[in-house]
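> model the following, please.
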Amino acid sequence: MGTSPGAEPVQAVRWTDDGLRLLDQRLLPHEERYVVCRTAEETAAAIRDMVVRGAPAIGVAAAYGAVLAVRARQAQDPARWREGFAADLDRLAAARPTAVNLFWALARMRRVAAQADDAEAPARLEAEARAIHEEDVAANRRMGELGAAFIEPGSAVLTHCNTGALATGGHGTALGVIRTAWRQGRIREVFADETRPWLQGARLTAWELVREGIPVRLIADAAAAALLAAGRVRWVVVGADRIAANGDVANKIGTYGLAVLARHHGVRFMVVAPTSTIDPGIADGGAIPIETRAADEVLTAAGRRVAPQGAGAWNPVFDVTPAGLVDVLVTERGALERPDREGIARLLG
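As a prediction, the model looks like this:
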């Protein structure tokens, strides 16, 4: 399936009569293929196996997975569906431990299920899942406007991982800011980290930007320091998978290093995430659970081993950037400069 400059952003998550359709991000940029999930178990597997990724998109997908769960459980036993439904939601929650949007979305679905009678539960849950999806897109567009206002016309920016339409309900968080700033004439060029080991920057961010005709240059992760030292960019713009109550940010591994580099070189550092990504129950970044994945993701490339037999690997998926290194946190409720515990509390009302 071809793409062309100026094309509309893709939809990573689609709800259809056939079930939940997820664009298989493991195959991009070479192939656009959708995986159809018809059960909560299939949805959990798709989240776990990285068919869908990005904290907001995971939350949206899990909400639709809850709809599939209530339908299946009521079909099996209309009078005793709630026990199995609860187990299905637990299975969805276990799919990825760090992205707080997953738990936030499932908590909303649990509340609706608890308040609905048996007959109305499927329709009520579907309406809630659609609302979560629509709210995410609206929040992304709002964040795009708020974040773009900080970027000086003619800037180049650096981004890490993928935070676009592929990682959200649509438009994107950090990449949504970049999209909006590009359309406003504020950004002239985007640099994208390749983002090892899954290469989300190379495979996904570059693909989204090329698709829309936004100038992008890919860099090896290790080239970021040289790029910032050369004065090539004014902003580093990233997303988040969980934000602690004090403003510490968990995001894709490599983000912390970029924040340190940005502060050293006088480059500003922006985090863009909806308030659903803020976890007020986590006091600071040290308490955020950090997912680790299989060593083979580091020891291999494109399915072929690149490290010698006998070598091991450490493969944390995320790292934590202290709030003191964040210049601006952009949410749908407003932008917070130099985020701290008091500022986060004000954002959350």
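> for the rest of this, base every contact and every neighbour count on C-alpha atoms.
Fine.
> counting by contacts, list what the longest helix along the chain packs against.
Using DSSP state H to define each element, the chain has its longest helix at helix 121-148. Packing contacts for helix 121-148, counted by 3 or more Cα pairs under 8 Å, 6 or more residues apart in numbering; DSSP states H and E, involve helix 55-76, helix 100-115, helix 174-183, strand 328-331, strand 334-337.
> second chain to compare with the first, below:
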Amino acid sequence: MKTLAWEHHALQLLDQTRLPGEERYLCCTRWQEVRDAIRILAVRGAPAIGVAAAYAMVLAARDIAADEPDKTQFEIRLAEAGRGLDGARPTAVNLHWAVQQQMNLARRALSSHTVAETVELLEQGACTIERDDAEMDRRIGRYGAGELGKSRQPLTILTHCNAGALATAGIGTALGVIRTLHSQGLVRQVYADETRPLLQGARLTVTELMDDHIPVTLITDNMAAWVMKTKGIDAVVVGADRIAANGDTANKIGTYGVAVLARAHNVPFYVAAPASTFDLTIPDGAAIPIEERNHDEVRSLGGIVATRPDVDVFNPAFDVTPHDYITGIITEKGVIHHPDDAILATFFRKEG
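Here you go, the predicted model:
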């Protein structure tokens, strides 16, 4: 299965809401179709959303260029499309990052190129973002395997949600680390939280790991504490949707609870994410917008009603893990140990 593919000026998106039962692709020829796919989680995972958004900007640019606007109108209308995309998932910063990358490219191109040439450059830019994402996954995997695999003993790892190939354009972030460890014979067992309310762990992570013949055991979210106490968990590895300047990290709801449990059981807790997931414009996790989703996602499961249809529901899609619960953030540029605002500022100053 391939998360997405750019073919014949259209974006093919694997509809992840239908997995594992059905492998179906959505053919998106307009940017609004990509926006809607992002909203309903047909494509999800911060890096994959970013790549999809980059291609959506190409679709928007082609549509706008067909009206033969002047450069000023082209830029105005492209920015409007970018804002429409940006609002599809407010927590995942890679979406905003990709839209801004494409807008910045468009503005530079328009200074010396025609509108038609700018559209072609945007397509090249999206392809570059996709290639770069796949390479970042490989590098995250190598750094993560080097960090976790120091003992050269097979590990038992717990993960939450899905930060795998289905969430990126490559081998995944958290699952990229696990895949790299597995290739070195260093994975004894992976425990995958089911991840309410849409079961990304059960539907997606389990599917990926089983397809790659990586030993995986599925658990419900409320079993993580007992598994840490009784199953010898060596490390937790999760992904991220946005990381603040002090290292506070937003990820799928339930991640914060896993981090608290890891602290209680002296289990190292790692976040795997590319540098594009950091939002250094916000000081801490309190400033991260948290998306709240449809309440029926909790009232029912798989179409089966689980409670009273009129009960009040609180359904945040993400929570924020404070930086002092994080052992390290694994990036494509290295591992940031015990992140805080000073350490992150130094890290990005060196890398910048």
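> circling back to that earlier point, give me the mean distance between the longest helix of the first structure and the second structure.
Compared with the second structure after the fit, helix 121-148 of the first structure shows a mean deviation of 0.6 Å (mean Cα distance after the TM-score superposition for the first structure).
> quick check: angle from that helix to helix 100-115?
Interaxial angle of helix 121-148 of the first structure relative to helix 100-115 (axes from the mean of the first three to the mean of the last three Cα atoms, to 10 degrees): 150 degrees.
> list the buried residues in helix 121-148 of the first structure.
Of the residues in helix 121-148 of the first structure, 121-122, 124-126, 128-129, 132-133, 136-137, 139-148 count as buried by neighbour count, 16 or more other Cα atoms under 10 Å.
> where does that helix end up in the second structure?
Counterpart in the second structure of helix 121-148 of the first structure, with TM-score structural alignment as the criterion, is residues 118-145.
> and that stretch, how far out from the chain middle?
On the basis of Cα atoms, centre = their mean, to the nearest Å, stretch 118-145 of the second structure is displaced by 14 Å from the centre of the chain it belongs to.
> also stretch 271-290 of the first structure?
Here stretch 271-290 of the first structure is found 13 Å from its chain centre; the criterion is Cα atoms, centre = their mean.
> what's the answer for stretch 290-308 of the second structure, then?
With Cα atoms, centre = their mean as the basis, stretch 290-308 of the second structure stands 22 Å off its chain's centre.
> which residues does that stretch contact?
Applying Cα atoms under 8 Å, 6 or more residues apart in numbering, the contact partners of stretch 290-308 of the second structure are 89-91, 197-198, 309, 311, 313-319.
> now with 7 Å, please.
Contact with stretch 290-308 of the second structure is made by P90, T91, P197, P309, V313, N315, P316, A317, F318, as judged by Cα atoms under 7 Å, 6 or more residues apart in numbering.
> kindly report the same for stretch 74-90 of the first structure.
A40, A66, A69, V70, R73, L106.
> what range in the second structure matches the longest strand along the first structure?
Using DSSP state E, we find that the single longest strand of the first structure is strand 187-193. With TM-score structural alignment applied, strand 187-193 of the first structure matches the range 187-193 in the second structure.
> same check, this time on stretch 44-64 of the first structure
Counting by TM-score structural alignment, stretch 44-64 of the first structure sits on residues 35-55 of the second structure.
> chain center to the matching stretch, what's the gap?
9 Å.
> any buried residues in that stretch, and which?
Buried residues in stretch 35-55 of the second structure, counted by 16+ other Cα under 10 Å: 35, 37-39, 42-55.
> same thing with stretch 5-14 of the second structure?
Residues of stretch 5-14 of the second structure classed as buried: A5, W6, A10, L11, Q12, L13, L14 (neighbour count, 16+ other Cα under 10 Å).
> and that stretch, end to end?
Stretch 5-14 of the second structure has an end-to-end distance of 9 Å (criterion: Cα to Cα, to the nearest Å).
> one step back: and the match of strand 187-193 of the first structure, how far from the first structure on average?
Comparison of stretch 187-193 of the second structure with the first structure after fitting gives an average deviation of 0.7 Å (mean Cα distance after the TM-score superposition for the first structure).
> can you list the buried residues in that stretch?
Buried residues in stretch 187-193 of the second structure (16+ other Cα under 10 Å): V187, Q189, V190, Y191, A192, D193.
> in TSV: those residues, plus distance to V305 of the second structure.
Listed next are these as TSV, based on distance: Cα to Cα, whole Å:
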residue	distance to V305 of the second structure
V187	38
Q189	34
V190	31
Y191	28
A192	25
D193	22
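> so how far is V236 of the second structure from the closest residue in space to T321 of the second structure that isn't next to it in sequence?
Leaving aside its chain neighbours, T321 of the second structure sits nearest to Y256 (4.7 Å; criterion: Cα to Cα, 6 or more residues apart in numbering). According to Cα to Cα, Y256 of the second structure and V236 of the second structure sit 12 Å apart.
> so which of the two has more stuff around it?
Set side by side, Y256 of the second structure and V236 show more neighbours around V236, with 24 against 19, by other Cα atoms under 10 Å.
> and the helix or strand where that one lies, how far out from the chain middle?
Assigned by DSSP states H and E, V236 of the second structure falls within strand 235-238. Relative to the mean C-alpha coordinate of its chain, strand 235-238 of the second structure is positioned 15 Å out (Cα atoms, centre = their mean).
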